[in-house]
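Engineer: With the sequence up front, the predicted model follows.
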Amino acid sequence: MCGIAGYVGISAFWGEPVLHRMADAQVHRGPDGEGYLAEGLIGLAHRRLAVIDRDGGKQPLHSADGRYVLVYNGEVYNYRQLRAELSDLGHRFTTESDTEVVLTAWIQWGRAAFDRFNGMFALAIADLERGEVVLARDQFGIKPLYLADDGDGRVFFASELRPLFVTGAIAPKPDDRTVYRYLRFRIHDDTARTFFHGVTRLMPGETAVLTSDGGIQRSTYTSLYADMDALAAVPAPYDRAAQGRFRAALDRAIQARLVSDVPVGTALSGGLDSSAVVASIHRMMATTAAADDTRSVGTTQQSFSAVFPGERNDEERYVDTVAATCAEALQVHKVRPTPDRFLVDLRDFIRTQEEPVISTAPYAQYCVMREASQHVTVMLDGQGADELLAGYLPYYLVHLRGLRGGRVAGEAFRSIDVLWRLGRTRLTDTLGRRRRVPTVNLLGRDFAETYRNERFPMVRNDIKARLATDLFRHSLPALLRYEDRNSMRFSVEGRLPFLDTALVRTVWSLDSSAIIHHGWNKRALRDATVDLLPRLVHQRRNKIGFTTPEDSWFQRIKNDVYLIFASRSFGARPYFDQRAVLQAFEDHVAGRGGVETMTFWRMLNVELWLREFIDTPPASEAGGWGPVEPARVAIQRVAGSDTDQSADPQVLPKPDFVPNPEKELLTPGGAWARFPLHTDLIATGDDVSALAVNRVGEFYKQGAEMPLSVQQLATAGPWYLFVSEKVVAVAQGRIFNVTDIRSGAWARLLSRYVLRTPYGVGLGHPATMQLAVQEVGLPRVLAAAAAGAVGKAVGRRGLFYRVAGSAVRAIDGPTEYSAYPANVSAKLAPRDPDRVAQEISSAIRAALPAEFAERFAGTVIIDANDFGQDILGQDADLPDAVLVEAFADNPLGQAREQTPFAVVVAQAQTGVAVQSGGQRVGHTGG
């Protein structure tokens, strides 16, 4: 297993650095070695994960005459048979690797060789004599291969997408049609298009010839699809002999995938498919005749599972039951993914997959592969069996529609439990009066209109035809991408016994009753394992697999998800209707919505993918992953926020005598020295007076050690303590998660007409408008709205808040720049701010040394941001109008600077203003 890359159309001098960058960008695919070819206008790069013939098999591999050069990613399991056949034809081999067999087969049979390979592969063969490169991908598309041209006659290809972008010739841009189909139909990887505009994938069973003039000639090489159609047309009856043929084909497929010079393990979800693989290997290990086949497994089979204790989709009891049948010959390694660890891994997971994924389910597999990499290099699992043998519940409907006569009623009766599971969600929504919201209603209007004619038709009444489309187009290709990226991220080779050409042909040669019969799917597999698996697993009819408990996880991480949906970048995308998404998510969290978590995940995934690959394109020196970050820091960085500085040990708090960045104070009525004080986050229940005393005391203690000029500024005149009204409200518990506020119809309606600004949503959110209604009553809010509308008509601003009052003006909504939890919360004005100011002042006068306390002139509770200032309470000796000037341009609160307190010192009328932190700046007035 490896990573390959290359180009056609660049001279060797310029091409070699490009090849190294492309290889480095996928070093995780091949940490055991590297190799390069740059000759003429052709370049090839290879990163090797050594699995077979670790000493031989180095690539690029040259033919004996030097004309052909191969780079190859994958395994051909029937290479020994092909080697014997080629030897009989006169070819000689110098290594024990399948790589040499692949190249020799190409030399002997040309493109017809590809259909002789039973395995997984993506390869590039350079014909140095003709100056062209042939690409090919296995019949199922297990191994990926991407290509793109730069429009100037150069074509690039690689096992992953990032290597294409680090060339510097291909710019990552979103493919809007693919994004739409993903958001609207929950589909991707079904065509040659990718999520990146102009970048395509080689399709399963496809070959492409790249010529030196930039040409790309694609064609399908395989006869597998035609063979399946022919076999389905004249199927054999599913009888005892057919059962034997299926079981023999499955055993051969598993045995072939155990060939390895490195340790081999298995994935065990607890479902029928993976359990069948584990149990089959266990039986082989106990058979003397199969000893050579299972040597790579060792004396104890290493298996890996993801479990979710206490969750509905937990399969631990099935895993344990399978393990009990194997006793000491099986060691099960369990990973327990959690939503908190998901936040830690989220950015890496997004980068690993390179394109959006259908749900959070692949993350469970990601965790399994990470654990497996500590023990084995090769992993077998049951991927592909669902598409081969109708493992998903909707296949029952396809099966029923394809029946004729009285068989329909009988089959439907035997499938009643499955049909109930299919329909209960819709029934629950109906009984609970939950309105299902179509996904298209959450999309940007122009975006949805542009692609409104897109369709996703499916075969509805022919089970084999439906399975064939899902095997090669609609379902499995996406799962294979997840498998490839998750395994190779941790330098593990994944092998899939059910995706064996001989096994597929065997299934298609049989009557469809081998697939579904009498209400049981996967009939052939159940028959083949009746003596291997415990009844609890063998008789399972519920499909789960490697998934996550997404519903409960989204409740756990709802604040983090909301932060992203409420962000400015999400709102600026053409793909989403931000207001509709936020409302739908709030309804969902409150249990009254009709939108699935998978829908929210797709929107979330697109946004994070855009931030990772489009907003910040991969650097040219890309490669490798950095250290794991703390969960909250990780999600904020993914979300484009750097608010929680206290959680990141690399970010130091702002010194008390340094101003907030780019915040200068210019006041025409006088001069002030202003010192914003950094604090840790203030939470509900904290004693604001005690915190203020502590920080002010530290400030004056530090000031005694500062240069004389700073000491003079800090002590030159009367001083005041300005306190953010936000932290007072937070400490009083007057802050609420927006998803916990049930917004009424009036609140939802009125909030639509409120302008959101970069400094906050104000009442432009249904949750904050609902708080306003609860604070002062709906009549007053309606009167204020009417006054505001009249004011706009005559050019007067601010009438809304004059009528609504300061309590409404001080209501804040979630803002992207605020620190957690303010970024996902709504907040009321503090209760009795004058009394709070008096309490803080009394505490300061009682605690500070006399020389400082004597000049203390009072506390000011202020709502100050870049949009305006409003004094809510104070016990100072100056009018509000004068005090407001002290914060004409400098917000207080728990935003990026986390400065909810500020010492403000009144200066003499010197003709200059003083910048916070003690620096002098030009003054514009008296």
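Structural biologist: Structure's in. What do you need? Numbering: from 1, shown residues only.

Engineer: contacts, neighbours, all on C-alpha from now
Structural biologist: OK.

Engineer: Nearest residue to the middle of this protein?
Structural biologist: Closest residue to the average C-alpha location of the chain: residue 350 at 4.1 Å, with CA atoms, centre = their mean.

Engineer: Which secondary structure elements does the helix or strand where it lies sit against?
Structural biologist: Using DSSP states H and E, residue 350 maps to helix 339-353. Secondary-structure packing of helix 339-353 (3 or more CA pairs under 8 Å, 6 or more residues apart in numbering; DSSP states H and E): helix 361-372, helix 476-489, helix 597-609, helix 631-638.

Engineer: Could I get the buried residue list for that helix?
Structural biologist: Neighbour counts over helix 339-353 (16 or more other CA atoms under 10 Å) mark 339-340, 342-353 as buried.

Engineer: another one to put next to it:
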Amino acid sequence: MCGIAGIFHCGTPKPVDPRRVERMTDALLHRGPDGGDVWTEHGVGLGHRRLSIIDIAGSPQPMHSIDGRCVLVFNGEIYNYRELRRELKELGAQFRTEGDSEAILAAWQQWGPACLSRLDGMFAFAIYDRADRTLFLARDRFGVKPLFMVHLSDGSLAFASELKGLLAHPLLRREVDPLAVEDYLTWGYVPDHRSILKGVEKLPAGHYRLLRHDQQPAPPVQWWDVDFSKRHKGSTADLSAQLLHLLREGVESRTVADVPLGAFLSGGVDSSSVVALMAEASREPVNTCSIGFDVAALDETGYARRIAQQFGTNHRERIVDPDDFGAVDMLAGMFDEPFADGSALPTWRVCQLARENVTVALSGDGADEAFAGYRRQVFHAREEQVRAIFPRALRQPVFGTLGKLWPKADWAPQALRAKSTFQALGASGEEGYARGLSVTPPELRALLYTEAMQRQLGDYRAEQPLIAMMQGAPARSGLDRAQYADLKFWLPGDILTKVDRTSMAVSLEAREPLLDHRLVEFAAALPHSERIKGHQGKWLLKHTMERMLPHDVLYRPKQGFVTPISEWLRGPLQSEALGIAASGALSETGWFSTSHLKHLAQQHIFGRSDHARLLWQLIMLDRSLRHLGASA
């Protein structure tokens, strides 16, 4: 795992100051503490920081092809690099190293952009072709590895693995995009179609860009997509056998490393499945670690401990408590952009714990998106059945009115909290799912914004890109479209961003075997009955793992890896909740009504409503603005 950065002049090539590239890579030192270098030529500069995982001594970067024509900087891992090298050797390629980086260079020279479909891995890389004078930027299928870009006033394009790499460039303007604030307040993160700073872009997952010195910058090109429009045929037994084979391949391919390796173990279905398959394939005990909480209802360490005992792992655990809130400024520095996923803090802590013993850790991320494991997906499938029975002309007045009149009773039993369900049923499937996925609904955002902020936003609402994505999805059903949105919108923007930044902050490589693209493509074509059965989501995966995991681990209610922020903000962190309305960074922006912020904090503290997620969002936004030193 590594950090990359570079500068490329579009139009008229100009000299590139190597010190600028070096400053950009220095900002990424945590991603690659084992070494780094910079290479420049007229019109281009590439920089690299290395965390050595494979071919530890033999693959320095920037890496030149044997013929000297191409130069590569690469962040990630190619899991099928050995097979790829064998194929390329048969085609005449020669190699000087034993790693995966040189395989990318040879694949590019053999197949051009088509090489991407042959790469099984997680990656973001840049290749400069000195003969064609082109720059090729590419990102993996799911967006496991990030890539930020910005066009600067001198005509250059700068890119880096994290926003902090671009922040090191003196020409970057630090002006906040108000549309990104709307996105962030809606989702709790800034999605990949936008950045918190105006002008900064993220290369979308499954896309590449090919840039030339003598042409205007070309837009990104999509090279991969997940297709939900097909359906597998066959019995449950046959599908389960295929799934187990793909699971084993995904896990085994990600255990290749020349450094110590382990796994995160939460005690849930996904991480327990990964550990079970790792134990099956290894002669040595698997290194596992887990994080617990000081709130018993949210603590899963007992389940993790049970799985660790069953498979004889070397297991360690640690507890997160409110005192860890002191690290909030460090979190803001890790993410650069505002990021309010409540599990970021414990994810960072478990990465710290893992790094004490290993350099690579496998996670269970991706299965909920691919196999329909989220409660919201199960609820959406049921809502779609209702929408199929009642036309919208009937649903809109009936359920829409109920949604407006029904009280928002966060304190009430689950069965009586029907407001969001009525609101969703009164809308289209896409609109309903966007509402269910959002953290802060549009009605509440409208109350929070000042008139000046409303004018800046105009007609834009953050749900619009998600709705458009679902409407254009290669899918047959509402459940298909919901899962497509989770894989393409939620996963890269939230889950993978969280894991990348928290793991890289401690120089740990995290790998996601359940995001093997063959496994996800298989899951996307499963019949509905193999994804959801009764109230159970992720059914075929659970059924398949019954041969290895205890029944109560597989079928207990999904809990999630969430910090007990709600309790903390009513207890030891009350002052943080009350102080958000008077925050200097937030109040100076003029975006929010301070009186309404204070009212929300009081409602939460006294238990009248649960505004923990929104308050946490505002706290993280405040810290991020301070970190960025950006203007509104």
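Structural biologist: Good, I have the coordinates. Because the structure is a prediction, the values reported are computed rather than measured.

Engineer: Work out the TM-score between the chains.
Structural biologist: Overlay of the two chains. TM-score (TM-score structural alignment, normalised by the length of the second structure): 0.87; 581 aligned residues with a CA RMSD of 2.7 Å.

Engineer: export the buried residues of helix 339-353 of the first structure to JSON lines and tack on distance to residue 163 of the first structure?
Structural biologist: Formatted as JSON lines, those follow (distance: CA to CA, whole Å):
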{"residue": "339", "distance to residue 163 of the first structure": "31"}
{"residue": "340", "distance to residue 163 of the first structure": "31"}
{"residue": "342", "distance to residue 163 of the first structure": "26"}
{"residue": "343", "distance to residue 163 of the first structure": "26"}
{"residue": "344", "distance to residue 163 of the first structure": "25"}
{"residue": "345", "distance to residue 163 of the first structure": "22"}
{"residue": "346", "distance to residue 163 of the first structure": "21"}
{"residue": "347", "distance to residue 163 of the first structure": "18"}
{"residue": "348", "distance to residue 163 of the first structure": "17"}
{"residue": "349", "distance to residue 163 of the first structure": "17"}
{"residue": "350", "distance to residue 163 of the first structure": "16"}
{"residue": "351", "distance to residue 163 of the first structure": "13"}
{"residue": "352", "distance to residue 163 of the first structure": "13"}
{"residue": "353", "distance to residue 163 of the first structure": "14"}
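
Engineer: Can you name the two of those residues that sit furthest apart?
Structural biologist: 340 and 353 (19.7 Å; CA to CA).

Engineer: Relative to residue 449 of the first structure, how far out is residue 441 of the first structure?
Structural biologist: 11 Å (CA to CA, to the nearest Å).

Engineer: More neighbours: the two, which one.
Structural biologist: Neighbour tally, residue 441 of the first structure and residue 449, criterion other CA atoms under 10 Å: the higher count belongs to residue 441, 14 against 11.

Engineer: ok, and the closest non-adjacent residue to residue 36 of the second structure?
Structural biologist: residue 49 (4.3 Å; CA to CA, 6 or more residues apart in numbering).

Engineer: and that neighbour, helix, strand or coil?
Structural biologist: What DSSP: H, G, I helix; E, B strand; the rest coil gives for residue 49 of the second structure is strand.

Engineer: my read: residue 720 of the first structure touches residue 883, true?
Structural biologist: No - Residue 720 of the first structure lies out of contact with residue 883 (CA atoms under 8 Å); the separation is 9.5 Å.
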